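Visitor: structure for this input, please:
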Amino acid sequence: MDTVVQWNIRSFRSYFEEQKLLLNRSQSAVVALQECRLGDGQLPLLGYTLLLPQGGSPGDEAALLIRNGTCFSEIDLKTGLHAAAATISLEKTLTVCSLYLPPNSRVSKLSLAELFEQLPKPFLVLGNFNTHSPAWGHSRPDGRGRMLEEFTAENDLIIQNSGEQTFVHSAYHSTSVIDLAVASPSIAAECSWAAHSDLCGRDHFPIFLTLSSHFNVNTNTTFNFKQADWNHFEDLCKLSLDESVADIEQFTSKLLDAARTSIPFHKGTKNKTCVPWFTQECRQALRERKRLKGSILKHLILKIL
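Guide: Coordinates of the predicted model:
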């Protein structure tokens, strides 16, 4: 099964090695980031392509990381919101959008509608919405939460969250659910949502959306272009890519069929931790930090009760 990661990382530069480790382990094809705050000259993770909003700067608040070898098409969004999106070709084509809504900004149904209308279906919109509602695990709704409830209901959208907490306030140690995954109906049933058990040094939990086998793609293999039969690929494209192709999803499917027939794959390795510095001491330190964080959260919950 393939995995899409969602994470409000509060600065790409800080805890850079932990980010590499998490993504290396998850072997995710797509990563939706919020509050990435890339510094000038900062390079993205090795093995991933970084997508920022069109015309954006390295400090933009939303970004996508797409694993090299994954076919994608960037979407030029016309919006005043912090958003970056691309259509990704796995076994089935889907659109992934990373979205960040600052807590004090004005967000309307109209601005959300204008954004969502630009996203080819099926889609996942993943981000920090900075809003509260019992519909996704908070005790009381706020104004933005009520607006988002109405917007998703009116547009037949599905919020994938399971109710798990996604954010721990660094000063008050309170928890809340402000990171949401919004799906179009046709893909909602194919996704399972889960928050990571470790904050990985940040105040937002990484979130994993696992696509069912219907969307499965072997992320441990990539096309071996050096051994491609390009003449055969060209012939297959001429036969299948004609006027009968109705949309981008059908075009992508036929193109990938031609590629799989004429281009062999590299043999990949299973999910290895491919960083030489990650020793047994590192593993033990991470386990201890996770244990202590769990103790703190249990203490806070008991205190509230």
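
Visitor: please make it C-alpha for all contacts and neighbour counts, starting now.
Guide: Fine.

Visitor: contacts for the stretch of helix or strand Arg287 belongs to?
Guide: Element membership of Arg287, judged by DSSP states H and E, is helix 280-304. Contacts to helix 280-304, defined as C-alpha atoms under 8 Å, 6 or more residues apart in numbering, come from residues His173, Ser174, Ser197, Asp198.

Visitor: list the buried residues of that helix.
Guide: For helix 280-304, a neighbour-count test (16 or more other C-alpha atoms under 10 Å) marks Arg289, Lys290 as buried.

Visitor: the structure of the following sequence is requested for comparison with the preceding one:
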Amino acid sequence: MAILCVYSPPSIRFDSAKLKYLIDNIPKPCIVMGDFNAHNVAFGCHSDNNRGRCLYNIIDEFDLCILNDGSPTTVPYPNRQASAIDLALVSSSIAHLCNWYVHDDSMGSYHLPTLLEINIQPSMYDRSPPDPEKYIYSRADWDEYYGISETCFSHLESINDSPINAYNHFIGILNDLRNKTIPKRKLGANTAIRKPVPWWNSKCSDCVAKSTNQH
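Guide: From the prediction side, this is the model:
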């Protein structure tokens, strides 16, 4: 799912081609929200303008649903009516899962806050099974750790190899030290495993791994 936040200033020409390009190239389903400064009765405005009609055609072209229910999203001022220029557009496949509403406290702004709730479960990503053993660092033999580490690391600078191989060798030494000097206990079958955050996936894991190798 992708979220696209939009602000289209009223004083600048509405670039429909750019908006269409952005919507076409983000993952689907998607959420498109923001201040479009576009007026259309379909949004809850009192009248249409060219920008509003153009935006409405884009919404139809990309099979988006308008979550706005006609409620104004701006605060009325003398000689200025309230309007619904802050829009929430979503892919039709998730529209039935969304709840949109306007908060009644502008907090001093010309715009009222709009809120969108999506009733979906976070997607789970592929992950290897948890390590059945856990190290007990409180019972580590640090004297032995220091003694072995002096010997192991004394030859590290003399290794003439690529940075990646040198890094892997260094990590191997640390793991070997840990296994020799720190006891372990097995995790029970009912040990709770923290659920991953909903925005983390395998691509994030790959990026972290690549970043670690580069540095």
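
Visitor: name the nearest of the contacts of helix 280-304 of the first structure relative to Asn24 of the first structure.
Guide: Closest approach to Asn24 of the first structure among the contacts of helix 280-304 of the first structure (C-alpha to C-alpha): Asp198, at 15.3 Å.

Visitor: now do the same contact list for Gly163 of the first structure.
Guide: By C-alpha under 8 Å, 6+ apart, Gly163 of the first structure lies in contact with Trp136, Gly137, His138, Val177.

Visitor: re the thing from before, centre of the chain to the helix holding Arg287 of the first structure, how far?
Guide: Between the centre of helix 280-304 of the first structure and the centre of its chain there are 25 Å (C-alpha atoms, centre = their mean, to the nearest Å).

Visitor: over to stretch 73-80 of the second structure?
Guide: 34 Å.

Visitor: return the set of buried residues in that stretch.
Guide: Quick answer for stretch 73-80 of the second structure (16+ other C-alpha under 10 Å): Thr73, Thr74, Val75.

Visitor: can you redo these as a markdown table with distance to Cys152 of the second structure and secondary structure?
Guide: A markdown table is the format used below for the buried residues of stretch 73-80 of the second structure (distance: C-alpha to C-alpha, whole Å; DSSP: H, G, I helix; E, B strand; the rest coil):
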| residue | distance to Cys152 of the second structure | secondary structure |
| --- | --- | --- |
| Thr73 | 66 | coil |
| Thr74 | 67 | strand |
| Val75 | 69 | coil |
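
Visitor: burial of the aligned residue in the second structure for Ile158 of the first structure, as a residue count?
Guide: Mapped onto the second structure by TM-score structural alignment, Ile158 of the first structure lines up with Cys65. Cys65 of the second structure has 19 neighbours, counted by other C-alpha atoms under 10 Å.

Visitor: spit out the contact partners of Cys65 of the second structure.
Guide: Ile59, Leu89, Val90, Ser91, Ser92, Ala95.

Visitor: neighbour-wise, which of those leads?
Guide: Tallying neighbours with other C-alpha under 10 Å puts Val90 at the head of the contacts of Cys65 of the second structure, with 25 neighbours.

Visitor: distance of that one from Asp143 of the second structure?
Guide: Shown here: Val90 of the second structure relative to Asp143 of the second structure, a distance of 60 Å by C-alpha to C-alpha, to the nearest Å.

Visitor: sec struct for Tyr146 of the second structure, please.
Guide: helix (DSSP: H, G, I helix; E, B strand; the rest coil).

Visitor: now do Thr212 of the second structure
Guide: Note that with three-state DSSP, the state of Thr212 of the second structure is helix.

Visitor: residue in the first structure matching it?
Guide: Using TM-score structural alignment as the criterion, Thr212 of the second structure has no counterpart in the first structure.

Visitor: and the helices in the first structure?
Guide: With DSSP state H, the ranges of helices along the first structure come out as 16-26, 109-116, 143-154, 185-188, 230-240, 248-262, 280-304.

Visitor: as JSON lines, the ones you listed with distance to Gln34 of the first structure would be great.
Guide: Output for the helices of the first structure, formatted as JSON lines (distance: least, C-alpha to C-alpha, whole Å):
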{"stretch": "helix 16-26", "distance to Gln34 of the first structure": "13"}
{"stretch": "helix 109-116", "distance to Gln34 of the first structure": "17"}
{"stretch": "helix 143-154", "distance to Gln34 of the first structure": "19"}
{"stretch": "helix 185-188", "distance to Gln34 of the first structure": "22"}
{"stretch": "helix 230-240", "distance to Gln34 of the first structure": "38"}
{"stretch": "helix 248-262", "distance to Gln34 of the first structure": "27"}
{"stretch": "helix 280-304", "distance to Gln34 of the first structure": "23"}
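
Visitor: what about Ile118 of the second structure, how many neighbours?
Guide: Neighbours of Ile118 of the second structure (other C-alpha under 10 Å): 12.

Visitor: correction: the previous question concerned Ala62 of the first structure.
Guide: Residues near Ala62 of the first structure, counting by other C-alpha under 10 Å, number 30.

Visitor: that one reaches Tyr100, doesn't it?
Guide: Yes - between Ala62 of the first structure and Tyr100 there is a contact under C-alpha atoms under 8 Å: 5.9 Å.

Visitor: what residues are up against Lys18 of the second structure?
Guide: Counting by C-alpha under 8 Å, 6+ apart, Lys18 of the second structure makes contact with nothing.

Visitor: that one matches what in the first structure?
Guide: So, by TM-score structural alignment, Lys18 of the second structure is matched to Ser111.
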